[in-house]
Each structure stands twice: as C-alpha cells, then as structure tokens.
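Peer 1: would you be able to build a 3D model of this:
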Amino acid sequence: MKLTIIGRNISVTDGLRNMVEKKLGKLDKFFRQDTACTVTLSTQKDMHKIEVTIPVKGTVIRAEQETEDMYQSIDLVVDVIERQIQKYRKKIIDRRQSALAFSEAFLEKEQDKAEDAEIRILRTKQIDLKPMTPEEACLQMELVGHSFFVFQNGDSGKVNVVYKRKENSYGLIEPEE
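Peer 2: Predicted coordinates:
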C-alpha cells in the first residue's frame, strides 16, 4: 500500500510515522502495492485520533479511533480495518465482483466458517416521506429519539437523510445531481 500520513494539530515524528507504517504494514497482505491509503492523525484536548481511509472499487474502507494514547488508537484502528476487509472480501466473492485493489492471495484464501456470517435484515419499516426542511427533519429525529431520519427535501423534492454526529452536530446526506 502507498501510505499518505497527515498530521492535524500534531507533528508527525519519525517514531510516530514508523509505528503507523509498521502497524498498517500488516494490511499489505490484503492489498496490492499501488493501493492508496490515507492516514490522518489529530489531537484535540487530551484525545488522540487516527482516521484511515482506503478507497477501493465501489466503496471506501474507513475507520477511526480516538483514545488518550495515539499508539493505542493506531492498534485499535488496525483491528477495525481488518474486520471490515474480511466482511468486504465475502461481499466481493459472493457477488463475483472485480477487486482491483486487493491481492490475489487474499481473495483466494479460505475463510473460517465463523467469519462466514450472512447479513440478515431483521426488521423492515415503511415510512411516509413528508416534504420538510433539513432543520425540521433534525427536530423530528430528536422527537423520535433516533440517530438518523429519512425525509423528502421540500426544496429539491429528493430523498435526504439527516444524522446525528459527535459533539451534538448534525449531518445531511443528499443525492448527487
């Protein structure tokens, strides 16, 4: 993998860079050498955060971890990425998709039965899409106590989603034009 390491509110020392390269080097067995990987290290107050983003065909494998120790955050994010890769591998094999970013050895390797869990949808819910503004949707979301809310944007007429982010802020997902 080609690692790009970025520091925000933190200087990326040689020791920190070496640790990131060593830990994320474990992921090399999954990817081809030309696969891009962006690692962002940041600090805010006493918390150390690492974000890893690996774009692959059709999706993005992404994880972030935040702890009081940057080295612990690095260890945790590698574990999360490995779990996501295993799930994504199953999806690729089931759909017989091309997986340009992944190495052949990884795709051909046998997978344990325990990791072979199917995705099951346990509940289906139908909703009545009412036209409203994103601000009204946020209020509705708070009223029902959910972390996201699907609605029809009154301005564009398209289906949008608002969701709750960390630190009591909100996000809006809307389709591209």
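Peer 1: every contact and neighbour count from this point should use C-alpha atoms.
Peer 2: Fine.
Peer 1: regarding the protein, what is its longest helix?
Peer 2: Taking DSSP state H as the criterion, the chain has its longest helix at helix 70-95.
Peer 1: show me what contacts the residue most central in space within the chain?
Peer 2: Centroid check for the chain by C-alpha atoms, centre = their mean gives R62 as the closest residue, at 3.1 Å. With C-alpha atoms under 8 Å, 6 or more residues apart in numbering as the criterion, the residues that contact R62 are E51, V52, T53, I54, I81.
Peer 1: from I81, how far off is the fourth one?
Peer 2: Which is I54. Here the criterion is C-alpha to C-alpha, to the nearest Å. By it, I54 lies 9 Å from I81.
Peer 1: need the residues touching each of those two.
Peer 2: Common neighbours of I54 and I81 (criterion: C-alpha under 8 Å, 6+ apart): I61, R62.
Peer 1: so Q152 touches P134, yeah?
Peer 2: No. Q152 lies out of contact with P134 (C-alpha atoms under 8 Å); the separation is 9.0 Å.
Peer 1: for these two, indicate the residue with more neighbours.
Peer 2: Just comparing Q152 and P134: by other C-alpha atoms under 10 Å the higher neighbour count belongs to P134, 23 against 20.
Peer 1: buried ones in the helix or strand containing the residue nearest to the centre of the chain, by neighbour count?
Peer 2: In this assignment (DSSP states H and E), R62 forms part of strand 59-67. In terms of neighbour count (16 or more other C-alpha atoms under 10 Å), strand 59-67 has its buried residues at I61, R62, A63, E64, Q65, E66, T67.
Peer 1: go through the residues you listed and name the one nearest S98.
Peer 2: Closest to S98 out of the buried residues of strand 59-67 is I61 (15.9 Å), distances taken as C-alpha to C-alpha.
Peer 1: next, the contact list for that closest one, please.
Peer 2: Contact analysis of I61 by C-alpha under 8 Å, 6+ apart lists T53, I54, P55, I81, Q84, I85.
Peer 1: another sequence for comparison is provided below:
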Amino acid sequence: MQLAVTFRHMEPSEALKGYVQERTGRLVKYIDKPLEAQVTLTVNKFRQIVDVVINANGIRIAGQESHDDMYAAVDLVMEKIERQVKKYREKIRRHKPTPGKELMWRRDTYELESFEDDREPVVVHTDSYFVKPMSIDEAAMQMELSHQDFLVFNNASTQMVNVLYRRKDGNYGLIVPQSS
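Peer 2: This is a model prediction of the structure:
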C-alpha cells in the first residue's frame, strides 16, 4: 500500500504518521487490490481535521472528520472509510461484473482568460483515466462512495460512454450520447 501523509499548519510527527499508517493498513483485509491512500492532517484554531482519499483499482473512497484531538479524528474518519469499504464490498458480492472493454478518457481544463479574449483556449491541465465498463447501478454506487459530482463510465449494456451526475435535488441525472 502506498501512503502519503501531509501535515498542514502543524509540525510533522512520526508518532502520528505511524498511527495513520497502522489505521490505513487495516483496510488491506477488505480490499486485496493495490491501495493508494492520501491522508491530510490539518490543524485549525479550534479543531483538528483529517481528510482521507483511498484509491483502489479505479475505486475512490473519501472521508473527512474533525475533532479536538487528532488521534480521535483519525479514528473517526477511518471508521467511516471502513464502513464505506465494507458497504462497497457487499454490493460487489451481490453484483455480477459486466463484461466490456475499458476505454481511455481524457479531461482537459482551459484557462478562463482564453475565453474572454479572441485567443485560442490554452490547455492548462489534463487528466487521463480509464473508463470502466459498468451498469448504471454500479456507476451510481461508485459515485456514492467517492462523493463526486459526476462520473464518466462506459455503459456495459450499450457500450457507449455515459455521464452520471448528481443533481441539486440529490437525485442523479444520466447523459447518454445520441447519434443523428
């Protein structure tokens, strides 16, 4: 498991880093895939905040907790992450994986100034990731676990790229491309 611990507004502590490493190491018994974990420990004036993002074979699970004590905040967020991982694991056991071909997807970010002038837009950031084949239910489950606002996926039944997004009313919307 790869672990990155970031300290913000506080001095790095080997004891705290070791504690975070021990707590995140427990996730290996639930997910046998290679894990990547990013943990950010932040101290504000009145509270201690712990952000955790776990990536495991295309699955992103995130959680955040705050408490007066940093160790207690780590415990709270790791309990939340463990619940999410167990929930995901149970759903995977009930679902049969859908066969299909993974696609490579690319997302570009443009500078705002380039749209205000008559200049061509300039790409300032590009993300590339694999679009996994999955059903709409699996995509909704993945979005729920990752707390993202949208998810691009390859619809296993139609073999087309779809976008599932979270609406302001809390429900989901689905964008399906149509050919004319």
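Peer 1: what's the TM-score here?
Peer 2: After superposition, the two chains reach a TM-score (TM-score structural alignment, normalised by the length of the first structure) of 0.52; 108 aligned residues with a C-alpha RMSD of 3.1 Å.
Peer 1: just the ones of the contacts of R62 of the first structure in strands?
Peer 2: Residues of the contacts of R62 of the first structure located in strands (DSSP state E): E51, V52, T53, I54.
Peer 1: C37 of the first structure versus the last one, what's the distance?
Peer 2: For I54 of the first structure, the distance to C37 of the first structure equals 5 Å [C-alpha to C-alpha].
Peer 1: kindly report the same for the second one.
Peer 2: Here the criterion is C-alpha to C-alpha. By it, V52 of the first structure lies 7 Å from C37 of the first structure.
Peer 1: end to end, how far does stretch 61-75 of the first structure reach?
Peer 2: 17 Å.
Peer 1: report the distance from it to the chain centre.
Peer 2: When distances are taken as C-alpha atoms, centre = their mean, to the nearest Å, stretch 61-75 of the first structure is centred 13 Å away from the chain's centroid.
Peer 1: where does it end up in the second structure?
Peer 2: Residues 61-75 of the second structure are matched to stretch 61-75 of the first structure when aligned by TM-score structural alignment.
Peer 1: just the element for K22 of the first structure, please.
Peer 2: In this structure, K22 of the first structure sits in helix 14-24 according to DSSP H and E.
Peer 1: which helices and strands does that helix pack with?
Peer 2: The contact analysis (3 or more C-alpha pairs under 8 Å, 6 or more residues apart in numbering; DSSP states H and E) places helix 14-24 of the first structure against helix 70-95.
Peer 1: buried residues in the helix it packs on?
Peer 2: Neighbour-count burial for helix 70-95 of the first structure flags 70-71, 73-78, 81-82, 85-87, 89-90 (criterion: 16+ other C-alpha under 10 Å).
Peer 1: what residues sit buried inside the following helix or strand past that helix?
Peer 2: Read in the C-terminal direction, the helix or strand following helix 70-95 of the first structure is helix 104-108, with elements assigned using DSSP H and E. By neighbour count on 16+ other C-alpha under 10 Å, the buried set for helix 104-108 of the first structure is F106, L107.
Peer 1: which stretch of the second structure lines up against the next helix or strand after helix 104-108 of the first structure?
Peer 2: The helix or strand immediately downstream of helix 104-108 of the first structure is strand 131-132, counting by DSSP H and E. With the alignment judged by TM-score structural alignment, no segment of the second structure is matched to strand 131-132 of the first structure.
Peer 1: just send the contacts of R62 of the first structure back as CSV, with distance to F30 of the first structure too.
Peer 2: What follows is those, written out as CSV (distance: C-alpha to C-alpha, whole Å):
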residue, distance to F30 of the first structure
E51, 19
V52, 15
T53, 14
I54, 12
I81, 11
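Peer 1: report the buried members of those residues.
Peer 2: Judged by neighbour count, with 16+ other C-alpha under 10 Å as the criterion, the buried members of the contacts of R62 of the first structure are E51, V52, T53, I54, I81.
Peer 1: counting neighbours, what do you get for E116 of the second structure?
Peer 2: Neighbouring residues of E116 of the second structure were enumerated by other C-alpha under 10 Å; the total is 10.
Peer 1: ignore what I typed, I meant L35 of the second structure.
Peer 2: Going by other C-alpha under 10 Å, the residues that sit close to L35 of the second structure add up to 19.
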